[in-house]
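K.L.:
Predicted model follows, preceded by the sequence.
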Amino acid sequence: MKSCLIVDDSSVVRKVARRILEDLDYIVDEAEDGQEAFDKCRQEMPDVVLLDREMPVLGGLEFLKMLRGYNGGQAPRVIYMVTENDVGAVAMALKAGASDYMMKPFDRFQLEAKFVAPEEAAV
């Protein structure tokens, strides 16, 4: 099974994303901020990181830079979440190593589209 680390300071976002991803057969872990997420990645690297931009302690962009600089930190697919249509923030995240991005708030369809390959969705 694939694993996903959901990194968001909102417990509601984490709960909603967890429910959707578990339905897609992901093993899910959660972190409330970038520092907690980095600590978890050092223990066990997930396959995918669903990463919020704005968080206390260590924000999403800072976490992303640390992750990509860490041994093995190039492996996870990182989906960067932004709340406003800020092209500059998305561009900085992609430059720092984000694999993809999505807008918040999201619904089940939008999140599943980021995690299910097109050929799997057709089945």
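P.N.:
Yep, that arrived.
K.L.:
Could you use CA atoms for every contact and neighbour count after this?
P.N.:
Fine.
K.L.:
For this protein, which segments count as strands?
P.N.:
Listed in chain order, the strands found in the chain under DSSP state E are 3-7, 27-31, 48-52, 77-82, 100-103.
K.L.:
Please convert the ones you listed to JSON lines, extending it with mean neighbour count.
P.N.:
Converted to JSON lines, the strands of the chain look like this (neighbours: other CA atoms under 10 Å):
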{"stretch": "strand 3-7", "mean neighbour count": "25"}
{"stretch": "strand 27-31", "mean neighbour count": "18"}
{"stretch": "strand 48-52", "mean neighbour count": "25"}
{"stretch": "strand 77-82", "mean neighbour count": "22"}
{"stretch": "strand 100-103", "mean neighbour count": "18"}
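K.L.:
Against that first model, consider the following:
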Amino acid sequence: MAKRVLVVEDNELNLKLFCDLLRAHEYAAEPVRDGREALDRARAFAPDLIVMDIQMPYVTGHELIVALKADEGLRDIPVMAVTAYAGRDDEERIRAAGAAAYVSKPISLARFMDAVGALV
């Protein structure tokens, strides 16, 4: 059974890249374009991992991580933040919210897949 990855990303090109890359490595990838839909989709899809952008409109990735970790049914799903934020303080804040991994954009495809593999 393929591991399931929910991908939350508002940029269409990045969303397609991440999903295509995951599918090429035999993961089941489920795209979500808006953080407002992510909690419901996570409950329905039951992912093994959530990959998410941090800088999104409406609900930021940071807010979404906090909401995921507060939800009894979702809190144990590892979260990998993929973001253009690259400052040390940003990474610490994102990890403190509950992200298990942090990958900065532009991504290295190998580093991205290594991080995914380490979490699932």
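P.N.:
Structure's in. What do you need? Please read these numbers as outputs of a predicted model, since none were measured by experiment.
K.L.:
need the strands of structure 1 in CSV with distance to Ala93 of structure 1, can you?
P.N.:
Shown next, in CSV, are these (distance: least, CA to CA, whole Å):
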stretch, distance to Ala93 of structure 1
strand 3-7, 15
strand 27-31, 19
strand 48-52, 10
strand 77-82, 7
strand 100-103, 8
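K.L.:
OK, contacts around the most centrally placed residue in structure 2?
P.N.:
Closest residue to the average C-alpha location of structure 2: Val51 at 1.5 Å, with CA atoms, centre = their mean. Each residue near Val51 of structure 2 by CA atoms under 8 Å, 6 or more residues apart in numbering is listed here: 5-8, 79-82.
K.L.:
List the members of the residues you listed that persist in structure 1.
P.N.:
Of these, the ones still in contact in structure 1 (both residues aligned by TM-score structural alignment, their matches' CA atoms under 8 Å) are 5-8, 79-82.
K.L.:
Out of the residues you listed, which is nearest to Phe112 of structure 2?
P.N.:
Distance to Phe112 of structure 2 across these (CA to CA) is lowest for Val82, with 8.7 Å.
K.L.:
dump the residue contacts of that closest one.
P.N.:
With CA under 8 Å, 6+ apart, Val82 of structure 2 has these contacts: 51-54, 102-105.
K.L.:
What segments of structure 2 are helices?
P.N.:
Secondary structure of structure 2 (DSSP state H): helices at 12-24, 35-45, 61-70, 88-97, 109-119.
K.L.:
any idea which of those helices is most buried?
P.N.:
helix 61-70 (a mean of 19; mean count of other CA atoms under 10 Å).
K.L.:
Show me the contact partners of that helix.
P.N.:
Under CA under 8 Å, 6+ apart, the answer for helix 61-70 of structure 2 is 35, 38-39, 52-55, 74-76, 79, 81, 94, 97-99.
K.L.:
I'd guessed Leu94 of structure 1 sits against Asp100; true?
P.N.:
Yes. If you go by CA atoms under 8 Å, Leu94 of structure 1 and Asp100 touch, sitting 7.2 Å apart.
K.L.:
measure the residue nearest to the centre of structure 2 to Gly61 of structure 2 for me?
P.N.:
Distance, Val51 of structure 2 to Gly61 of structure 2, by CA to CA, to the nearest Å: 10 Å.
K.L.:
Make sure Asp9 of structure 1 is actually in contact with Glu32.
P.N.:
Yes. Between Asp9 of structure 1 and Glu32 there is a contact under CA under 8 Å: 4.4 Å.
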